[in-house]
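1. structure here, sequence nowhere to be found:
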């Protein structure tokens, strides 16, 4: 089978926004793209059939840390990999689990070898190294696998950020070496994406971007942003990284974010995004719509019998009314979580599809500038 390839189709004349096509052994991904997060092999409250046929997701995520803890690599290997285990026959990307491990600040110990941590499930102790994280991701069988990195907190002192970045680079070299020594498990190609770090220091971000670019991977990721820094700072460092990452490889901004974050990221040259926000916020009653942001629990929607979002064409957003969805939330019905999650995912995929259309038409930047304040409105 063939390694991942990326074809750049066009660039917006008034920004760095670009439209392209990623080809993997499990299918084609048209960029820019949003990737729903399926942490444990499941996008919360949404079935694979719904993701495929209504949301029209082109790629989903799984998480190495969570899948390693349960169901475990033995089960995944016996199933033939995550694609067969969960029935998703399109591309999958797995995060290395680094962010989850390092978020367990009081339950882990970091060394040159790797990270010793305690499970959030039962307190058992485990060790993640660049080598075994590659082995675990081999067993999961994702099309795109992430290098094991350290994600420093915001804010970080310069000395710590530099030390962390250098460790991430050394770990990357070990990841590359391990992959070169081990075969793909399931008859299709797995492709490594390194991760740029460097906190909020320009010289470190530039150095990390250049180091990652020198490794000539199938694609490249920008990590360590959207961790508490101001939005404008996130955009500044995203732009810096994009300027120093190769144009002929896909760029992935990890863990971002709101609809307006995504549009601004696209304008800076990012191709791939993921975030738990559409499903997590949906389960808490926050809806992202073509008209702005709705808290569906508010009493003002109790007698609003209009569709959730008449600006979208998918069945969920047009079939159910705001009043009915509010009623389900007030009544603590599980269906409320499903409808809200489905709507938000439909909206996010609609947004990146529209962005692609406007990039292809050459008017993305003006469309984006009109959309961003519109999407931020609180209704």
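-> That came in fine, so what should we check first? Nothing here was measured: the structure is a model prediction, and the numbers come from that model. Numbering: from 1, shown residues only.

2. please make it C-alpha for all contacts and neighbour counts, starting now.
-> OK.

3. nearest the geometric middle of the chain, what residue?
-> By CA atoms, centre = their mean, the chain has its centre lying nearest to residue 274, at 2.1 Å.

4. list the contacts for that one?
-> Under the criterion of CA atoms under 8 Å, 6 or more residues apart in numbering, the neighbours of residue 274 are 34, 35, 36, 37, 61, 253, 254, 255, 256, 257.

5. recalculate using a threshold of 10 Å.
-> 33-37, 60-61, 252-257, 262 (CA atoms under 10 Å, 6 or more residues apart in numbering).

6. got it, and residue 71?
-> Taking CA under 10 Å, 6+ apart, we find residue 71 in contact with 40, 41.

7. cool, residue 112 as well?
-> By CA under 10 Å, 6+ apart, residue 112 lies in contact with 129, 167, 168, 170, 171.

8. this is the comparison structure:
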């Protein structure tokens, strides 16, 4: 089941505000989806995700297939009960993870032969296998198996001919994914994935053929795979708004706060990225006023929270009142710096809570700006604040 209701659009850009209804709940868009690779968003309890406003999270088909395996997943009736998350879940197809195995895999028209990174077993992933795994996972949004077209491989930048070959195989795999999804009578929603590398005309061909297949939703893949930022932004500006107006649009694996705001302006409804969680574990924090590296010595005795304007548990404590509004709860930069220096696990847990809250709150602010017909002013103010620096 998928129902997409367009609520409002921005007159000066392709930005839009919508509501996405899935089998496990309603998602207000534009939305950022935290990544839960192994059935968990690293360092965050499901209750905390709900408290910070997460509406939908990701699971990783490839890794969950490897561990714990489909027998365990079947016994729980899918991923929701297994990880105790009753809201919507999107699962990727496993294609990117198989592609990233490099020389450990061989891609053919039939699918991908590869050695398990867990125990070395010889395995095979095809569009049909991916649909079968995702049906067992019972994710609300299922992604077709595609071939991720790299920007470059071992210093060789992908040519137009190579990008076309990859894109055309992904289209054939899209049809096979769709046929197997229907055969399995999966009650959820299957998204097609636009490929074509850094070539707009290939993106257009991919888009048109996928639209003709009439998927319930569409994703833009093959970005944030090593290309320069300006190349990614060029494809982001070209593709999303050309997809159907009455269906959701998902930009895969993107990105920074700036990427999210600009992606919304280009017509994107849904985003995911490991950046807020991965960067948090490495000591980098996103704030309204720019990025902050908590490992820097200047934070050793700083009593301020990470972001004085933030109402997350890390910055405001249980009161939920920011310092800018008179609150004085939360954890200081000095304490977080100390935890990082000592290697205490509480440190990355707290910075992850903050980063995810920041991303989810940013999307809430975007939705509000669209509802109030002031997205353009919000976009300008956002850029000015982020450029100010911490």
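-> Structure received. Note that this is a predicted model, so its numbers are computed, not measured.

9. quick check: TM-score for this pair?
-> The TM-score (TM-score structural alignment, normalised by the length of the first structure) is 0.96; 372 aligned residues with a CA RMSD of 1.1 Å.

10. could you check how far the aligned partner of the residue nearest to the centre of the first structure in the second structure is from residue 38 of the second structure?
-> Taking TM-score structural alignment as the alignment basis, one finds that residue 274 of the first structure is matched in the second structure by residue 272. Taking CA to CA, to the nearest Å as the measure, residue 272 of the second structure and residue 38 of the second structure are separated by 15 Å.

11. please apply the same query to residue 316 of the second structure.
-> When CA to CA is the yardstick, residue 316 of the second structure and residue 38 of the second structure sit 30 Å from each other.

12. which of the two has more neighbours?
-> Here residue 316 of the second structure and residue 38 are compared on neighbour count by other CA atoms under 10 Å; more neighbours surround residue 316, at 24 against 19.

13. dump the residue contacts of the residue in the first structure sticking out farthest from the centre.
-> Taking CA atoms, centre = their mean as the measure, the residue most remote from the mean C-alpha position of the first structure is residue 303, 36.0 Å away. Listed by CA under 10 Å, 6+ apart, the contact partners of residue 303 of the first structure are 321, 322, 323, 324, 326, 327.

14. what about the first one, neighbour count?
-> A total of 21 residues lie near residue 321 of the first structure under the criterion other CA under 10 Å.

15. and the counterpart of it in the second structure, what does it touch?
-> When the structures are aligned by TM-score structural alignment, the residue of the second structure matched to residue 321 of the first structure is residue 332. Contacts of residue 332 of the second structure were listed using CA under 10 Å, 6+ apart, and they are 299-307, 314-316, 338.

16. switch the cut-off to 7 Å
-> Contacts for residue 332 of the second structure were tallied using CA atoms under 7 Å, 6 or more residues apart in numbering; they are 302, 303, 304, 305, 306.

17. wait, which of the contacts of residue 112 of the first structure is closest to residue 372 of the first structure?
-> Using CA to CA, the shortest approach to residue 372 of the first structure within the contacts of residue 112 of the first structure belongs to residue 168, at 34.2 Å.

18. just tell me what the closest one corresponds to in the second structure.
-> When the structures are aligned by TM-score structural alignment, the residue of the second structure matched to residue 168 of the first structure is residue 170.

19. in which helix or strand does its match reside?
-> Element membership of residue 170 of the second structure, judged by DSSP states H and E, is helix 160-183.
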